[in-house]
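Novice: Coordinates for the following, if possible.
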Amino acid sequence: MKNIYLASPLFNDGEIKNIERVEDILRSRGFYVFSPREHEVREGNVGSLAWSLDTFTNDVRGIDACDVVVALYYGGYSDSGTAWEIGYAHASHKPVVVVQLGEDSNLMIHEGCHTNLTSIEELESYDFDAMPRERFSGKMF
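Specialist: From the prediction side, this is the model:
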């Protein structure tokens, strides 16, 4: 069974709906999914130094333990935490599957990932064993 870390912003209803959908798709395929949304640190005062360190450490451990990172990427607006998770995974030699959900894009995200998908639906059939590479073909800045 592959262990998948799900990186994504989770700051509005649309983003949370997409995360939940991806969690369901990946789990229905038999994968273990570490989703920071489900594994958030709930102890301590949100925003405090202790909470921040616990959250950071928890997410880093999730990436370290995974086989692959799936990242929901909304383009130029990009959440800085998601961008950091993608960069850390790349530096840790973890393959990153980016699901492009925005209209614009940043070259650092796409050049630093293993493959690019253009919809959540593509996760239903993406071959996580063979890990085919698909380069991003849209406009990057």
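Novice: alpha carbons only for contacts and neighbour counts from here, please
Specialist: Noted.
Novice: tell me what the helix or strand containing residue 88 is packed against?
Specialist: Residue 88 belongs to helix 80-91 when assigned by DSSP states H and E. Where contact means 3 or more CA pairs under 8 Å, 6 or more residues apart in numbering; DSSP states H and E, helix 80-91 is packed against strand 3-7, helix 49-65, strand 68-73, strand 96-100, helix 107-111.
Novice: now the other sequence, so there's something to compare against:
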Amino acid sequence: MKNTNPVANTKIYLATSFFNEEQRARIPQALAQLEANPTVGVVHQPFDFQYKDARVDSDPAGVFGSLEWQIATYNNDLNAVGTSDVCVALYDMDQIDEGICMEIGMFVALHKPIVLLPFTKKDKSAYEANLMLARGVTTWLEPNDFSPLKDFNFNHPMAQPFPPFKVF
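Specialist: The predicted structure is shown next:
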């Protein structure tokens, strides 16, 4: 018989934008829910693994934004996607980020599940999701609600492929 008990062995790739304070503030909220989840073993948050510790606000080696940093960052993220089991994407509907779209696309190409938590400031009826994103995501959560991340079964991720938005 298949084991249905929770096992903390799933590696999550936490994809998120990092361009403003509101986006950065979402990370600890998501991490708190994922860390309390009994099916999560590891959460890879790319901003915790920056090449030569280069960040927008701190660049000890003076490489942030350089071609060297770009290539290393891309390869580090690509490797982390390859070794992760599931993508949890914190997707900002108000400020589309091509980087997170690329990460989602890599998970689609590798046939790995994507759990997308959208963030909106307007009523969800005011948004439309692009069909490529809408059909690529395995599980859509309700906008702005971190709580499902705590109880989601990442050992056996079930699809909920219908976005809470119109699709075009």
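Novice: Please work out the TM-score for the two chains.
Specialist: After superposition, the two chains reach a TM-score (TM-score structural alignment, normalised by the length of the first structure) of 0.91; 141 aligned residues with a CA RMSD of 1.5 Å.
Novice: Under the alignment, what does residue 88 of the second structure map to in the first structure?
Specialist: Using TM-score structural alignment as the criterion, residue 88 of the second structure maps onto residue 70 of the first structure.
Novice: what about its match, how many residues close to it?
Specialist: 23 (other CA atoms under 10 Å).
Novice: How about residue 42 of the first structure?
Specialist: Neighbour tally, residue 42 of the first structure, other CA under 10 Å: 10.
Novice: With residue 38 of the first structure instead?
Specialist: 9.
Novice: Which residue in the second structure aligns with it?
Specialist: Using TM-score structural alignment, residue 38 of the first structure pairs with residue 48 in the second structure.
Novice: Quick check: its match vs residue 69 of the second structure, distance?
Specialist: 15 Å (CA to CA, to the nearest Å).
Novice: go on, residue 77 of the second structure?
Specialist: For residue 77 of the second structure, the distance to residue 69 of the second structure - CA to CA - is 12 Å.
Novice: And these two? Which one has more around it.
Specialist: Neighbours were counted for residue 77 of the second structure and for residue 69 using other CA under 10 Å; residue 77 has more, 20 against 17.
Novice: Is it correct that the more buried one is in contact with residue 47?
Specialist: No: using CA atoms under 8 Å, residue 77 of the second structure is not in contact with residue 47; the gap is 9.7 Å.
Novice: Tabulate the helices and strands packed on helix 80-91 of the first structure (a markdown table), appending distance to residue 120 of the first structure.
Specialist: Below are those laid out as a markdown table (distance: least, CA to CA, whole Å):
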| stretch | distance to residue 120 of the first structure |
| --- | --- |
| strand 3-7 | 12 |
| helix 49-65 | 21 |
| strand 68-73 | 8 |
| strand 96-100 | 7 |
| helix 107-111 | 16 |
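Novice: Out of the ones you listed, which is closest to residue 88 of the first structure?
Specialist: helix 49-65 (8.2 Å; CA to CA).
Novice: got the angle for the closest one vs helix 80-91?
Specialist: If you take axes from the mean of the first three to the mean of the last three CA atoms, to 10 degrees, helix 49-65 of the first structure sits at 40 degrees to helix 80-91.
Novice: Output the contacting helices and strands for helix 49-65 of the first structure.
Specialist: strand 3-7, helix 80-91.
Novice: what's in contact with that helix?
Specialist: With CA atoms under 8 Å, 6 or more residues apart in numbering as the test, helix 49-65 of the first structure has contacts from 3, 5, 34, 36, 40-41, 43-46, 69, 85, 89, 92.
Novice: now it, how far from the chain's geometric center?
Specialist: In terms of CA atoms, centre = their mean, to the nearest Å, the centre of helix 49-65 of the first structure is found 15 Å from the chain centre.
Novice: Repeat that for stretch 35-46 of the second structure.
Specialist: So, by CA atoms, centre = their mean, the centroid of stretch 35-46 of the second structure is 12 Å from its chain's centroid.
Novice: So which bits of that stretch are buried?
Specialist: 35, 37-40, 42-46 (16 or more other CA atoms under 10 Å).
Novice: Among those residues, which pair sits farthest apart?
Specialist: Pairwise distances among the buried residues of stretch 35-46 of the second structure were taken by CA to CA; the largest, 21.8 Å, belongs to 38 and 46.
Novice: picking up where we left off before, any chance of a markdown table for the helices and strands packed on helix 49-65 of the first structure, columns distance to residue 110 of the first structure and mean neighbour count?
Specialist: Below are those laid out as a markdown table (distance: least, CA to CA, whole Å; neighbours: other CA atoms under 10 Å):
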| stretch | distance to residue 110 of the first structure | mean neighbour count |
| --- | --- | --- |
| strand 3-7 | 15 | 25 |
| helix 80-91 | 10 | 18 |
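Novice: This completes my enquiry, with thanks.
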